[in-house]
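Trainee: fold the stuff below for me.
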Amino acid sequence: MAEYRTVRAGTATGARSAQIDEGLRAHMNKVYGTMSVGMLITFAAAWALSGMAVTTDPAAGAVQIGADQYLTGLGQALYLSPLKWVVMFAPLLFVFGFSAGINRMSAATAQTVFYVFAAVMGISISSIFLVFTGVSIAQTFLVTAIAFAGLSLWGYTTKKDLSGFGTFLLMGLIGLIVASIVNLFLASSALGFAISVIGVLIFAGLTAYDTQSIKTEYIEHARHGDSEWLGKSAILGALRLYLDFINMFMFLLQFMGNRE
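Mentor: Sure, this is the predicted structure:
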């Protein structure tokens, strides 16, 4: 009788583990899928806005930015007026507000807000299409995608516990943000180069760390049957990986981008 109970318990545990594994795969698919849609929205918004900000008609834009290229009124407002500071820092404020308020949102609302944030990010980085050639942007995006996929896969499959790197990476990220803000006023090319190198390394590490963290958090909550949390966690996971990708891309663009 005792052996029968042991077999039944083992069978139940195995079935539960299989259910969690299946749920984890679905969860990660949703994380990557939501993130991918967000990326498409970001680059579509950036490309569309940059197209509206530039004209080849000198009569329509008073500020020349290249051969036969002039900023329209919209372009001057976004990139030359004080509004540029709002555009620059809007995504950062959006992230803080979204992270603080997601517990009061439904999963559907959280997903919609994430897509709105992706569009805001597109507006914020739209100037890359004015500064860098389209070919170099596409090449940098491809390199970033390959690096991101490899790092995320390693973070998902490795048996090494990466949680110890979390505090170190967070401290580095805070220092990076402070240094980036300072360099907005100093405009130091040497400091800018150092920031780009450190930025690539930090977000490469965060890609692996966040992937493992998303996986670990899902398993922990799934074991406790926390269905309410599971409904929103994929959106938060998508946001974390989205930010890792976008920032790695922007820092790599400083090295690989060919300027117009």
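Trainee: going forward, measure contacts and count neighbours with C-alpha atoms only.
Mentor: Will do.
Trainee: next helix or strand past the top helix by length along the chain?
Mentor: Secondary structure of the chain read by DSSP state H shows that its longest helix is helix 2-53. Using DSSP states H and E, the next helix or strand after helix 2-53 towards the C-terminus is strand 54-55.
Trainee: now the helices for this structure?
Mentor: 2-53, 73-79, 83-101, 107-124, 128-131, 134-157, 165-186, 189-223, 227-256.
Trainee: so can I have CSV of these showing mean neighbour count and distance to residue 63?
Mentor: Listed next are the helices of the chain as CSV, based on neighbours: other Cα atoms under 10 Å; distance: least, Cα to Cα, whole Å:
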stretch, mean neighbour count, distance to residue 63
helix 2-53, 16, 11
helix 73-79, 18, 8
helix 83-101, 14, 16
helix 107-124, 20, 20
helix 128-131, 18, 13
helix 134-157, 17, 21
helix 165-186, 13, 22
helix 189-223, 19, 25
helix 227-256, 20, 24
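Trainee: which other residues reach stretch 240-252?
Mentor: Identification of contacts with stretch 240-252 by Cα atoms under 8 Å, 6 or more residues apart in numbering yields 35, 38-39, 140-141, 144-145, 148, 196-197, 199-200, 203-204, 206-207, 210-211.
Trainee: what about 7 Å?
Mentor: 35, 140-141, 144, 148, 196, 199-200, 203-204, 206-207, 210 (Cα atoms under 7 Å, 6 or more residues apart in numbering).
Trainee: please give the structure of this sequence too, so both can be compared:
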Amino acid sequence: MAQFDTIRSSAGVRAGAIDQGLKAHMNKVYGTMSIGMVITALAAWAVSGLAVTTDPNAAAAQMGSRYLTDFGYALYASPLKWVIMLLPIGMVFAFGALINRVSAAGAQLFFYVYAAAMGLSLSSIFLIYTGTSIVQVFLITAIAFAALSLYGYTTKRDISGWGTFLIMGLVGLLVAMIVNIFIGSGPLAMAISVLGVLLFAGLTAYDTQNIKNTYIQHAVTGDSEWLGKAAIMGALSLYLDFINMFVMLLQLFGNRQE
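Mentor: Take a look at the predicted model:
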């Protein structure tokens, strides 16, 4: 009986240690993601005319009816705009290829550089949508993301089966987006945005549960370096879910510049 109590006590201590470690791991995931979001916002702000209106000493250049910083104008008035638009896509593939070769600190730095590149790419939304609608849609996205991620973390239901359908949906979404580049259909664009919101909402819950389960499965190894990289990869997954859901919602509900 004493031996059984000892085993049960040991199991309880181990479970408690895993729970504490999981909380620390998730805090790191959300913390890293949040810093990435701030970097993205600052990078977009540095390009947009918002930087001009908040700093009377800043130089401005006009593009259409909108003002940009000199840096922003240099990007959008030259072929560099294509580099900025495609850079985040290339960096995601590079990140996946390099994650096993770099340290956790190196992976974190790469993520922050990626967040800055994404900010430069997203700065074009300030040329299309009003600042008020951007802020409103961002807040809506933040609330929805928090609720969906909380569901993914707390639900007892195994939603790992969603993965196949979500990936298939993403492939279909990408194909539809490429097709619509050539045909320019308004109804198809709206359908893409609606489907995109649903897909990235599902991915937010799915990725959160996957991050949690991955930690629990590997926590017993005590490999802090691997767990550090896993936290960065988790932050990247949730960051992409948030950004894409925000863009899709903005396309649906954002008020365009006149």
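Trainee: ok so, going back, quick check, nearest of the contacts of stretch 240-252 of structure 1 to residue 16 of structure 1?
Mentor: Nearest to residue 16 of structure 1, judged by Cα to Cα, of the contacts of stretch 240-252 of structure 1 is residue 210 at 25.0 Å.
Trainee: residue contacts, the alignment partner in structure 2 of the closest one?
Mentor: Under the alignment (TM-score structural alignment), residue 210 of structure 1 pairs with residue 207 of structure 2. Applying Cα under 7 Å, 6+ apart to residue 207 of structure 2 gives the contacts 237-238.
Trainee: what does residue 49 of structure 2 align to in structure 1?
Mentor: Taking TM-score structural alignment, residue 49 of structure 2 has residue 51 as its aligned residue in structure 1.
Trainee: just residue 29 of structure 2 next, same as before
Mentor: Per TM-score structural alignment, residue 29 of structure 2 is aligned with residue 31.
Trainee: one more: residue 90 of structure 2?
Mentor: Checking TM-score structural alignment: residue 90 of structure 2 goes with residue 93.
Trainee: look up how far residue 39 of structure 1 lies from that match.
Mentor: To residue 39 of structure 1, residue 93 of structure 1 is 19 Å away according to Cα to Cα, to the nearest Å.
Trainee: again with residue 222 of structure 1
Mentor: Taken as Cα to Cα, the span from residue 222 of structure 1 to residue 39 of structure 1 is 28 Å.
Trainee: quick check: residue 116 of structure 2 vs residue 173 of structure 2, distance?
Mentor: Taking Cα to Cα, one finds residue 116 of structure 2 at 25 Å from residue 173 of structure 2.
Trainee: I meant residue 239 of structure 2, not that one.
Mentor: 19 Å.
Trainee: same question for residue 24 of structure 2.
Mentor: 35 Å.
Trainee: check residue 3 of structure 2 too.
Mentor: 57 Å.
Trainee: then residue 140 of structure 2?
Mentor: Counting by Cα to Cα - residue 140 of structure 2 and residue 173 of structure 2 are separated by 22 Å.
Trainee: alignment lookup: residue 255 of structure 2 to structure 1.
Mentor: In structure 1, the residue paired with residue 255 of structure 2 is residue 258, using TM-score structural alignment.
Trainee: share the number of residues neighbouring its match, please.
Mentor: Neighbour count of residue 258 of structure 1, defined by other Cα atoms under 10 Å: 14.
Trainee: so it touches residue 136, yeah?
Mentor: Yes. Contact status for residue 258 of structure 1 versus residue 136: in contact at 5.8 Å, counting by Cα atoms under 7 Å.
Trainee: what sits against the match of residue 255 of structure 2?
Mentor: For residue 258 of structure 1, the contacting residues are 132-133, 136, by Cα under 7 Å, 6+ apart.
Trainee: and these as CSV, adding distance to residue 184 of structure 1?
Mentor: Listed next are the contacts of residue 258 of structure 1 as CSV, based on distance: Cα to Cα, whole Å:
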residue, distance to residue 184 of structure 1
132, 19
133, 23
136, 24
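Trainee: neighbours of residue 188 of structure 1, how many?
Mentor: Applying other Cα under 10 Å, we find 12 residues neighbouring residue 188 of structure 1.
Trainee: ok, it to residue 127 of structure 1 distance?
Mentor: In this view, residue 188 of structure 1 and residue 127 of structure 1 are 20 Å apart by Cα to Cα.
Trainee: then residue 86 of structure 1?
Mentor: According to Cα to Cα, residue 86 of structure 1 and residue 127 of structure 1 sit 14 Å apart.
Trainee: same question for residue 97 of structure 1.
Mentor: Where residue 127 of structure 1 is concerned, residue 97 of structure 1 sits at a distance of 24 Å (Cα to Cα).
Trainee: how about residue 182 of structure 1?
Mentor: 20 Å.
Trainee: residue 227 of structure 1 now?
Mentor: Distance, residue 227 of structure 1 to residue 127 of structure 1, by Cα to Cα: 41 Å.
Trainee: same question, residue 224 of structure 1
Mentor: 46 Å.
Trainee: residue 225 of structure 1 now?
Mentor: In this view, residue 225 of structure 1 and residue 127 of structure 1 are 45 Å apart by Cα to Cα.
Trainee: next one: residue 82 of structure 1
Mentor: Distance, residue 82 of structure 1 to residue 127 of structure 1, using Cα to Cα: 15 Å.
Trainee: who has more neighbours, these two?
Mentor: Using other Cα under 10 Å as the criterion, residue 82 of structure 1 and residue 127 rank with residue 127 on top: 18 against 10.
Trainee: what does that one align to in structure 2?
Mentor: Match for residue 127 of structure 1 (TM-score structural alignment): residue 124.
Trainee: returning to what we had before: got the helices of structure 1 as TSV, with distance to residue 66 of structure 1 columns?
Mentor: Below are those laid out as TSV (distance: least, Cα to Cα, whole Å):
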stretch	distance to residue 66 of structure 1
helix 2-53	13
helix 73-79	14
helix 83-101	20
helix 107-124	21
helix 128-131	9
helix 134-157	15
helix 165-186	23
helix 189-223	22
helix 227-256	19
